[in-house]
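Colleague: Quick one, what's the 3D model for this:
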Amino acid sequence: MITVYDDRQRSHDPQMFLSSGAPQPCPEKPARIDALMAAVRRIGGPVVSPPDAGLAPVAAIHPDRYLTFLQNIFTRWSRIEGASAEVIPNIHPANRTDGYPKSAVGQAGFHMTDTSCPISAETWDAAYWSAQSAIHAADLVLAGERAAYALSRPPGHHAFAELAGGFCYLNNSAIAAQRLVDAGRRVAILDVDLHHGNGTQGIFYDRGDVLTLSIHADPERFYPFFWGYASETGEGAGKGANLNLPLPRGTGDDGFMAALDVALRAVAAHGTDTLVLALGLDAFEGDPFGGLRVSTPGFARIGAMVAGAGLPTVIVQEGGYLCPELGDNLEAVLRAF
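Modeller: Below is the predicted model:
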């Protein structure tokens, strides 16, 4: 399998986020790349850098004013006397139909859902090349590869069209899916991350052409809290094109595979001809977030079940945080392809 990765993704190095009101070291660190790349090297496939496809494929998902915000907010923020070293919001609108301010502080609150997506001088460049990796992986599949893996970091599935959140800035999986749709493919996005893919759901919620599915820890008491319930099935043209499969905290391999079986049946019923697998590895029993209890052999089962669907697949890296088994879990999934 071809892996797509650009080393400019390493430059983003967020220092902190707030967890239950307390400052904590950010777990979305560049060292994640080393653990994931070690697994790629063990498998032995080629690693390629993505060409620059430009902003157009990104802008197909994210509006201009949001992209302008991401590119310029750190410079603007740095001009504020006494501002923090990273852009972290301290105020939010009641909803995003409220007024759009000119203030850097106000725009940070408008475009960032939470405090876990700090923006530094390097964030835009890393996020841009993370998205380019996903775009090129989609292009490889369009060119005939059975599967391609985008080592996209920072991740993307918590990013809405105009909102960063949960370590995510550009929605790599959504961008890859749109690339496939634009080429005439019938696409489903299957998200197996520990956390609900709320940004992906939000982007496609009123569209029926892309099926979005997410298997995740029940959000009643778990991030992202406000999205990911089974009752959320889409609206308008998208009614019935969103499937959430929330799992009780502590669910292990068998419960996860039962949900995955339901999801894959829905993928087939959609008439999917190309799949985007939003591959979070943080459902692992030893992941620092500790929400679910999937084992390393369980990840091999996930890979086998998804590969068994027989669909051309763009695999886009989402979560999965530093623990000794992180690379082993990626290897377990990718070997199935």
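
Colleague: When you work out contacts or count neighbours from here on, use the C-alpha atoms and nothing else.
Modeller: Fine.

Colleague: tell me the strands in the stretch 51-200 of the chain, going along the chain?
Modeller: Secondary structure of the stretch 51-200 of the chain by DSSP state E, counting those that start in this stretch: the strands cover 147-150, 187-191.

Colleague: so which of these gets nearest residue 36?
Modeller: Judged by C-alpha to C-alpha, the one of those that comes nearest to residue 36 is strand 147-150, at 11.0 Å.

Colleague: what's the single longest helix in this protein?
Modeller: As assigned by DSSP state H, the longest helix anywhere in the chain is helix 123-142.

Colleague: gap between the residue at the greatest distance from the centre of the chain and residue 119?
Modeller: In the chain, the greatest distance from the average C-alpha position (C-alpha atoms, centre = their mean) is reached by residue 81, at 33.6 Å. Separation of residue 81 from residue 119 (C-alpha to C-alpha, to the nearest Å): 17 Å.

Colleague: Here is a second sequence; please produce its structure as well for comparison:
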Amino acid sequence: MRRFFSPRQLAHAPALELHNGGFVPYAEVPARAAMILAAIGGAAEPVDAGMAPIEAVHHADYLAFLREAPGLWRAAGRSGDAIPYAFPVVGRRPLRLHRIDALLGRYGFDATTPLTPDTWDTAYWSAQTALAATGAVLGGERTAFALCRPPGHHAGADYCGGYCHLNVAAIAAQAARDAGVARVTVLDIDYHHGNGTQDIFWDRGDVFYASVHADPATDYPFYWGHADERGEGAGEGATLNLPLSHGTTLDEFRRAQGEALAAIAAFGPGLLVVSFGADTWEGDPISRFALKTADYALLARDIAACGWPTVIVMEGGYAVDALGANVASFLGGFSPRG
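Modeller: Just a heads-up that it's a prediction; the model follows:
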């Protein structure tokens, strides 16, 4: 399996995030990627595919915000990382405000996703990693892995959140569509629902989004991922959410994933994008499922058995010491010997 990663994805390193009522060390650390690289034997540098595939998914004003926000933060006399504290509620007027604090709330939906001077470049190369893996599969590889860091599935077309700035799964899916693949599916098996991916494709019938995740009645991102969310307009029926309860083990997760795979098969994709998160592992510090390291190989085998060309993009997983083994187990399930 071809694997892609750029060392430039290590630069983004915020100090703190707001969690459970207090500021704590940022969980999406560069060491996550380093541990995965060590476990999988390295990865190839992606070629720069430019801005066009990113602009095909994200709004121009949002991309400008990501590039400019750290400078605006410092111009306002602030030190440290840029973190929002005020958010517009639904129904507020779309005012054209310019103060950095207003922009941070306008383009973000939580206080767990600080911006640093390195955020844009790091997120840009995370997207290029996803595009490189997509290009490899479009070029004939059966499966390719993008070690995306930072992750992406919480980022919408015009907002960031959940450690995510550019939606790497959506960028990969759209790139496949633009390359001529008529029907693309995203299978999201991170602990948390990929609200950004769902939003991006919500009213489209050419990209099917299926997610197995923790019940948003109890877990982040709360406002998306409920079972009755099915898409709208041309996208009605092209969204499938399968929320699970705390303590979920392999049997229940595998059953839900099987339901998702059956729906994907009925959709008939020409390419599958897997948003893979290892935060479903039993020891993850911010999640409450109970999958074991060996379980990931079984889940991967079930996906591989469907036979679709597959791009795997890395999402969550915050038990840093175990992360490499969990990812290696998942990738191993796609190999003939896995």
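
Colleague: Pull the contacting residues for the aligned residue in structure 2 for residue 280 of structure 1.
Modeller: With TM-score structural alignment as the criterion, residue 280 of structure 1 lines up with residue 277 in structure 2. Shown in contact with residue 277 of structure 2 (C-alpha atoms under 8 Å, 6 or more residues apart in numbering): 189-191, 314-317.

Colleague: Over to residue 231 of structure 2?
Modeller: Residues counted as contacts of residue 231 of structure 2 (C-alpha under 8 Å, 6+ apart) are 202-204, 237-239.

Colleague: what's the answer for residue 62 of structure 2, then?
Modeller: Contacts of residue 62 of structure 2 (C-alpha under 8 Å, 6+ apart): 107, 157-159.

Colleague: Show me which pair in those is furthest apart.
Modeller: For these, the farthest-apart pair by C-alpha to C-alpha is 107 and 157; their separation is 9.8 Å.

Colleague: residues contacting residue 45 of structure 2?
Modeller: Contacts of residue 45 of structure 2 (C-alpha under 8 Å, 6+ apart): 4-6, 129.

Colleague: and the longest strand along structure 2, which stretch of structure 1?
Modeller: Longest strand in structure 2, counting residues (DSSP state E): strand 207-214. Counting by TM-score structural alignment, strand 207-214 of structure 2 lines up with residues 210-217 of structure 1.

Colleague: Please state the offset of that stretch from the chain centre?
Modeller: The chain centroid and the centroid of stretch 210-217 of structure 1 are separated by 12 Å under C-alpha atoms, centre = their mean, to the nearest Å.

Colleague: with structure 2 superposed, average distance for it?
Modeller: Here stretch 210-217 of structure 1, set against structure 2 after superposition, deviates by a mean of 0.5 Å using mean C-alpha distance after the TM-score superposition for structure 1.

Colleague: Now tell me what touches that stretch from outside.
Modeller: 177, 186-197, 200-201, 204, 228, 241-249, 256, 259-260, 263, 267, 270, 283, 291-292.

Colleague: which residues does the counterpart of residue 124 of structure 2 in structure 1 contact?
Modeller: Mapped onto structure 1 by TM-score structural alignment, residue 124 of structure 2 lines up with residue 128. Shown in contact with residue 128 of structure 1 (C-alpha under 8 Å, 6+ apart): residue 170.

Colleague: any idea how far residue 271 of structure 1 is from residue 187 of structure 1?
Modeller: The gap separating residue 271 of structure 1 from residue 187 of structure 1 is 8 Å, by C-alpha to C-alpha.
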